[in-house]
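Engineer: Sequence plus predicted model, see below.
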Amino acid sequence: MENSFFTPIECGETLPQKNIHAVSTSMPTLKDVIDYEEQTPEILEKISVAYPRFVIHPYLKKLANYLKEKYNISDEYELVLMSSKKAVDVVSNRYYIHNICEFNEPFGVIKVSQGRQYKKVLKFIQHVGYNLSSRLAEDYLYNLGLVQTLQNEKLEKKELAEDTILNTLSLAYNEKKENIALCPSGMNAIYSVLKGLKNIQARNGKSILIQFGWLYLDTTNIVNHYFEESKVFYDVTNLSILEEYLKENKNRVLAIITEVPTNPLVKTADLEKLRELCNKYNIVLVVDSTFATPYNLNLKPYADIFVESLTKFACGNADVLMGAIILNSNFKISHIKNEFFKHSDKPYTKDMQRMALEIVDYKKRVKKISQNTKELIEFLKNLSYVSKVYSCLDEDCIENYKKLMIDENSLCGIVSIHIEKDFQKIYDSLNFPKGPSLGTEFTLLMPYTYLAHYDLITTKSGKEFLKKIELPVNLIRISVGIEDIEEIKKEFKKIEL
């Protein structure tokens, strides 16, 4: 039998492999995924490093234990570490915790009661993205002699790092550097924008925030935390229902937030029409451009504000957590930029040094991924075990997508496949890296609904809701990499043999 280009990766191995700052972790079987969702002791022993907003990094655990000793904290409390003292204020105000001044550290530390309060605070930080950098924790522990080695990685010079990232984004989005803010995660970028909108709401009386499309779960969670009135329109291909709603509520809608294309079904709204509606009713349009990237789609004529998770395609290596807010100076919102920027935190210097090296290949990476995606879409449609392929070229929104394309090869590097029969067998048989995140140079698979919405899979009402929003349970999201496309195809094809 022919040797495979892709080889199995053990459960719990970091993705990328042997990288303590990896943001993904290998879950090679569906059982691994289910065990992770159910938090079985066996899986927790294997997975120590995973997506940092969901799993506390081992260096953060070690640092929290050191600080508990340093500050003589009783065992009835846990310490939660965050990116800044500003983050501590946000959490304190949310949960009425008043012990802010006890810690003299260059980052945020908060003391919370074990059990319910601790879990609530961790979940909230997951939503708002104020995570302490694993590189900062590594440096702190290394200087104390509590870790013996630093991750062997290339870094840009400190004095060049931030400018390199901002210059790249400035050119990519055709926007002034002063209209761009870097954040410690993509979710912190979204939180900062939504919190800014909440403050604007308090001044102008508009109370409704619209989620257009089935958005990423933590975006929805932030909306639920901060907006008493929100409305969700699940189908981005149906603007007529939204239009009717806006007619009835024309003076009450503050903003619309949407993903272009959507995650994981890769659908694209008619942004031209959406922009017209926003102009007509004086509504702020926020676009999550992570899937689109500024190199595939020209979104500049449409959004007031862009948010991008730089952790994804901009990084390409899944080893830096970072986000960006980009305000569009073409529209009315940029003159109050501080309203959005003031809620975010600046990323840790070493994270910017790492990102600066990776982001210079952003355009080249995206173009190669797009090329591979174009070939892969047609190939996947002909596989007997694939029931449906979801891509940016789907019939119901291909015209919306084409209107935005920078050139004819600008395809979003995400494809999802529905596998009706033998889902577990097929998922387990594929030797691609498998785990959370996307936008990597290596092809990365994720059983999306199992990892993102396991709570819905496990109840009758949840399954009915998934049917309503047309999100299949047996869905694999493919983040297409830059490998030889023939090797990618060969790995999918082997199951046909």
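Structural biologist: Yes, it's here.
Engineer: When you work out contacts or count neighbours from here on, use the C-alpha atoms and nothing else.
Structural biologist: Noted.
Engineer: if I pick the nearest residue to Ala324 once chain neighbours are set aside, what's in contact with it?
Structural biologist: Once flanking residues are discounted, Ala324 sits nearest to Leu182: 4.5 Å by CA to CA, 6 or more residues apart in numbering. Listed by CA atoms under 8 Å, 6 or more residues apart in numbering, the contact partners of Leu182 are 189, 322-325, 344-347.
Engineer: Out of these, name the two that are farthest from one another.
Structural biologist: Farthest apart among the contacts of Leu182 by CA to CA are Ile325 and Pro347. That separation is 12.8 Å.
Engineer: before we go on, here's another structure to hold up against the first:
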Amino acid sequence: MAVDISLGEVIPPLTPHAVSVSLPTWSANVGYEEGQDWVIGKMKTGYPRFFIHKSIQRFAEKIVERYGMPDEKAIVVPTGTIAERCRAFFRTQAPHLDPRKVRVVDLVPAPQHADARRASPAVSAILFSKEDWPVAKAFWQHTGEGASSRRAEYCMAALDEGRLVDKKTAEDLCIRKGPRRYQRGGGSIDLARNRPRSNGNDVPTQQPNGNAEGLDSTNFVEERFGRNLEASFASNAKLAIRRRIAGSLTADVELDEALKLDKDVERTRKVAGFSEDDVYLYPTGMSAIYNTHRTLLKAKGSRKSINFGFPYVDSLKVLEKFGPGCLFYGFGSSEDLDDLEKRLKAGERYLLLFCEFPGNPLLKSPDLPRIRALADEYDFYVVVDETVGNFLNVNVLPYADVVVSSLTKIFSGDSNVMGGSAIINPNSKNFGLLKETWAIEYADNYWSEDAVFLERNSRDFVSRIERVNKNAEAIADVLQSHPRIKQVFYPKCSPTRAAYERCRNANGGYGGLLSATFYSTDDAAAFFDNLDTAKGPSLGTNFTLSSPFVILAHYTELDWAASYGVEKDLVRFSVGLEDTQELVGVFKAALAAIPQPSVDR
């Protein structure tokens, strides 16, 4: 395979909006976590919620230069509503701050350039003192609500060209010249909401949940996106994405043909009454989780949540920091469910139980039928993250009220665009309340250009997932049979396999993610340094991507992670589409590079 990507280079190479970065050695990963100059100085990008893309950084700096003060920084988000949530986060996380030191600047289309047929360049910026950067960065990382790099590039150009102005300037122009003058193409500018009248950035209110047709002009798509798509409006791309997530669109065809196809009844999610109307798109997977939690708080009121199983770091942070708190069950075991049942019988009540299926990085599968039974008896929501399993392999929707997923991962595969989704189960006893609350709280903030890229990337997701399943099984077999591997974590060989099998589809596999632990850090480092794959954060890529996951995700809390069986020397593998035998050879070569054990081992 001969993968050779230099430290700090984007993954995939030559990809302006890549969502991974090369950290090719064990020491480079440690150096990144410790902020060592020899690593940080070479970073051209990073995972977008942890490393703010340089185009976004440049846009934020320009906003501060134009609207701020020398001692301020800024982050950029899609809407003023999100900006106000960020200000609220400042108040809860740093109550000592003077609230006047956290300001919002809304940037809206200049009235003379406003055109409801085109994607709105509206954004908002939160300005704050440089010393308060950690609070703003935490909001960006935990919520996934920051502006995407493509949105930032487009809006920065619009600001330079005078098509994007601050809200007050736009209002003054309308007052001087009269608002009727700017009603174009059947659309009008609603300055109170900073965008053309819509339920989000691109979607007219009369077409709920992303079903708009014809909002982006064909010329706009072709000129801005570099894609030759006939009638390929961003709204149609979103509709196709939602149908793919629903399982009703699985053919690998062009967009215009895809929207004419009959539903794929074989792969449509097996829940009566379910359709793409129950699928909601978000800019990132974490945005889907954050907004699901936020929306459920609106629906049921302020109650603690439950995190069941060892969590992805920011999922737990959302439950802890954006509500009344969280009950944490890090093992996700039957004993944990016994304890939860005792608490419920004693009168404790909760908002929701959040779990991953299977978990990351230990690939454990929670007992969803038992969780569902407890939820029905004691009235809490069940939210399942299916990112790692994906719905072609597992069917978790019957046990959940809401299913969330990161579309950045295997659904996209190309590692060049972010996205997320939330799905409401129409058979949930709370379905009516959930739909009603989502109708009020949901805003489609998924940037048009990102949607176009995700739609194209996802056309062949069925064949890709089938191949990834096969390759991952082969690698699991290689690792399991080698004496220098301490333990392999994979749904097929997990002690919770029975729980996985209960949800596995008839033709489903075990997914493309697995992990392994070693007998020493030296063994792990020798293996990792000699493994000829791409190495960096993220998963679900079309190419195999390896990472010392615990070092990257939990470096400041290694002992805490170890207390839940997540060892610091764990290496995680997201298996890709390479030739199976070639990939097997790559892993065998890395295993051979582990030093021979000493006599007394």
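Structural biologist: Received it, and whenever you're ready, just let me know what you need. What you see is a predicted model, and the numbers here were worked out from it, not measured in a lab.
Engineer: Going by neighbour count, which of the contacts of Leu182 of the first structure comes out on top?
Structural biologist: Ala189 (32 neighbours; other CA atoms under 10 Å).
Engineer: What number of residues are in the vicinity of the aligned residue in the second structure for Asn372 of the first structure?
Structural biologist: Aligned by TM-score structural alignment, Asn372 of the first structure pairs with Asn471 of the second structure. For Asn471 of the second structure, the count of nearby residues is 23 (other CA under 10 Å).
Engineer: ok, average deviation of the helix or strand encompassing Ile465 of the second structure from the first structure?
Structural biologist: Element membership of Ile465 of the second structure [criterion: DSSP states H and E] is helix 461-480. Taken over the aligned residues, the distance from helix 461-480 of the second structure to the first structure averages 1.4 Å (mean CA distance after the TM-score superposition for the first structure).
Engineer: coming back round to it: so which of the contacts of Leu182 of the first structure is the closest to Ser461 of the first structure?
Structural biologist: Ala189 (32.2 Å).
Engineer: Give the burial count for Ala506 of the second structure, as a bare number.
Structural biologist: Going by other CA under 10 Å, the residues that sit close to Ala506 of the second structure add up to 11.
Engineer: Checking it next. Helix, strand or coil?
Structural biologist: coil (DSSP: H, G, I helix; E, B strand; the rest coil).
Engineer: Figure out the length between the terminal residues of stretch 382-397 of the second structure.
Structural biologist: Using CA to CA, to the nearest Å, the end-to-end distance of stretch 382-397 of the second structure comes to 10 Å.
Engineer: Same check on stretch 416-430 of the second structure?
Structural biologist: Stretch 416-430 of the second structure: ends 36 Å apart by CA to CA.
Engineer: Now check the first structure for the residue matching Pro324 of the second structure.
Structural biologist: With TM-score structural alignment as the criterion, Pro324 of the second structure pairs with Glu228.
Engineer: With adjacent residues omitted, what lies nearest to the counterpart of Asp428 of the first structure in the second structure?
Structural biologist: By TM-score structural alignment, Asp428 of the first structure lines up with Asp529 in the second structure. Closest residue to Asp529 of the second structure apart from its sequence neighbours, by CA to CA, 6+ apart: Thr25 at 5.0 Å.
Engineer: Against Cys11 of the first structure, how distant is whatever residue of the first structure lines up with the one you found?
Structural biologist: Alignment note: Thr25 of the second structure maps to Thr29 in the first structure; criterion TM-score structural alignment. Thr29 of the first structure sits 8 Å away from Cys11 of the first structure, going by CA to CA.
Engineer: who's more crowded, the two?
Structural biologist: Thr29 (22 against 18).
Engineer: I'd like to know how far that one sits from Leu239 of the first structure.
Structural biologist: Counting by CA to CA - Thr29 of the first structure and Leu239 of the first structure are separated by 39 Å.
Engineer: Could you do Tyr454 of the first structure as well?
Structural biologist: Tyr454 of the first structure is 29 Å from Leu239 of the first structure, by CA to CA.
Engineer: tell me, how many neighbours does the equivalent of Ala589 of the second structure over in the first structure end up with?
Structural biologist: Counting by TM-score structural alignment, Ala589 of the second structure corresponds to Lys494 in the first structure. Lys494 of the first structure: 11 surrounding residues under other CA under 10 Å.
Engineer: and what of Ala592 of the second structure?
Structural biologist: 14.
Engineer: ok, now Ser74 of the first structure?
Structural biologist: Ser74 of the first structure has 11 nearby residues by other CA under 10 Å.
Engineer: Report the spatially nearest residue to it, omitting neighbours in sequence.
Structural biologist: Using CA to CA, 6+ apart, the nearest residue to Ser74 of the first structure is Lys68, at 7.7 Å.
Engineer: give the contact list for the equivalent of that neighbour over in the second structure.
Structural biologist: Using TM-score structural alignment, the equivalent of Lys68 of the first structure in the second structure is Val64. Contact partners of Val64 of the second structure, counting by CA under 8 Å, 6+ apart, are 70, 72-74, 127.
Engineer: tell me the SS of Val64 of the second structure?
Structural biologist: Under three-state DSSP, Val64 of the second structure comes out as helix.
Engineer: hmm, back to that, check which helices and strands the helix holding Ile465 of the second structure is in contact with.
Structural biologist: With contacts taken as 3 or more CA pairs under 8 Å, 6 or more residues apart in numbering; DSSP states H and E, helix 461-480 of the second structure sits against strand 485-489, strand 513-518, helix 580-592.
Engineer: Just the buried positions in the longest one, please.
Structural biologist: The neighbour-count criterion (16 or more other CA atoms under 10 Å) identifies 580, 583-584, 586-588, 590-591 as the buried residues of helix 580-592 of the second structure.
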